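**Student:** just need the structure, nothing else, for what follows:
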Amino acid sequence: MKRPATTVTCAAVLIAAVLTGCSDSTSDTAREGYGPAAVSASPSKPATVDTKSADELGTILVDEKGRTLYLFRADKKNKSTCTGDCAEAWPPLLSKGDAKAGKGVDKKLLDITKRSGGDEQVTYNGHPLYYYAGDKKPGETNGQDLDQFGAEWYVLDAKGKQVDS
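**Tutor:** Now for the predicted structure:
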């Protein structure tokens, strides 16, 4: 039995949409955001760490777009332990080459560490830096003082110390 042309066309469009969704062509917007796309995308430039005033938390570390950065208490000095599902919820701040220090950031505390997959993750005062997927826009601190993946998460101050709520 011959299928109607509209059924074949719809099937072709559906297959193309699925294949496009599975491709490795992540948009720049997705790469700049939070979540899995930010983790899987290779950065094309050095990351910048900056500072920003965050109401009751004081001055905290953020990236060049004002997105909050966090430390994970389970990490070892300059060594990330957040991988897999953890890294999807808490995407690491990746850099291509040495990170840049913005206003209020101590360049001597800024460094890079290699992740298990070979990516370069930014560290500050020995703490690997992460975003939180629950922060939907710059300036949010929804990850502050959360206990996930076996330890607590905190924002950092300009001295590289955790900020307690």
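**Student:** going forward, measure contacts and count neighbours with C-alpha atoms only.
**Tutor:** Fine.
**Student:** helix, strand, or coil at A38?
**Tutor:** Judged by DSSP: H, G, I helix; E, B strand; the rest coil, the three-state class of A38 is helix.
**Student:** check contacts around it.
**Tutor:** Residues counted as contacts of A38 (Cα atoms under 8 Å, 6 or more residues apart in numbering) are 30-32, 91.
**Student:** can you flag the buried ones in those?
**Tutor:** Buried members of the contacts of A38, counted by 16 or more other Cα atoms under 10 Å: 31, 91.
**Student:** narrow the contacts of A38 to those in helices?
**Tutor:** 30-32 (DSSP state H).
**Student:** can you redo the residues you listed as a markdown table with distance to V105?
**Tutor:** Below are those laid out as a markdown table (distance: Cα to Cα, whole Å):
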| residue | distance to V105 |
| --- | --- |
| A30 | 26 |
| R31 | 24 |
| E32 | 21 |
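**Student:** second input sequence below; structure requested for side-by-side comparison:
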Amino acid sequence: MSKGHVVALALLLLTGACSAGGDSQSPESASEQASETPVGPTVGPASSRVLPGDITTLQVVQGASIGDLVADREAYTLYRYEKDVTSPPRSSCNDPECTLVWPPLLAPVGQFDLKGVDKALVGTMKRDDGTTQVTLAGRPLYRYVDDEQAGDAKGNGLDGQWFAVAPSGEKARG
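**Tutor:** Model (predicted):
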């Protein structure tokens, strides 16, 4: 198991342990609160009401050797999986062995901040676990656990199935 995989597993376990005794709010009341939360980041006491990922950012960045590609709000490369279905969109990466390595890009409230990405190409789909995943040109989007910093594209071409995604939804050049 690579260093990135171990870190991802540790973070998953730590996140679960930290949230186990916390908020007793039901999923319905949490989503109601999220929908009442002002759009955009807030500072101060209200910031605890803003859930990470409420507004999903997609931006175009320049990949070192692969040209323009789509990244998330932290400028981490986003990927597409060749085994996914596009019409209707459906993820083939659902088991923990896959999602720990290729975390899906989620959009809890389906709101987007798009920078250089065509709004007509952006959508969402329901995953098997009930969460909402972002799609681009009908392809579900993912991050790669071994991308250690913004701009990394270590997952591009991995297993001949995973590719950094271009703004068109196609494979990034490279």
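**Student:** TM-score for this pair?
**Tutor:** After superposition, the two chains reach a TM-score (TM-score structural alignment, normalised by the length of structure 1) of 0.71; 129 aligned residues with a Cα RMSD of 2.2 Å.
**Student:** which one is the residue most central in space within structure 2 nearest to, not counting chain neighbours?
**Tutor:** Nearest to the mean C-alpha position of structure 2, by Cα atoms, centre = their mean, lies L105 at 1.5 Å. Nearest residue to L105 of structure 2 in three dimensions, chain neighbours excluded: Y142, at 5.1 Å (Cα to Cα, 6 or more residues apart in numbering).
**Student:** that neighbour matches what in structure 1?
**Tutor:** In structure 1, the residue paired with Y142 of structure 2 according to TM-score structural alignment is Y130.
**Student:** list the contacts for A164 of structure 2?
**Tutor:** Contacts of A164 of structure 2 (Cα under 8 Å, 6+ apart): 69-70, 77-80, 153, 155-157, 171-172.
**Student:** hang on, I meant Q133 of structure 2
**Tutor:** Q133 of structure 2 makes contact with 104-107, 124-127, 140-141, according to Cα under 8 Å, 6+ apart.
**Student:** let's see it at 10 Å
**Tutor:** Residues counted as contacts of Q133 of structure 2 (Cα atoms under 10 Å, 6 or more residues apart in numbering) are 89-91, 104-108, 110, 123-127, 139-142.
**Student:** is the counterpart of K52 of structure 1 in structure 2 in a helix, a strand, or coil?
**Tutor:** Under the alignment (TM-score structural alignment), K52 of structure 1 pairs with V61 in structure 2. For V61 of structure 2, the assignment made with three-state DSSP gives strand.
**Student:** so V61 of structure 2 makes contact with D68?
**Tutor:** Yes - shown here, V61 of structure 2 and D68 form a contact pair, counting by Cα atoms under 10 Å, at 5.6 Å.
**Student:** need the overlap of contacts for these two.
**Tutor:** Contact criterion Cα under 10 Å, 6+ apart; residues shared by V61 of structure 2 and D68: 166-167.
**Student:** doesn't D113 of structure 2 lie inside a strand?
**Tutor:** Yes - assessed with three-state DSSP, D113 of structure 2 lies in a strand.
**Student:** many thanks, I have nothing further to ask.
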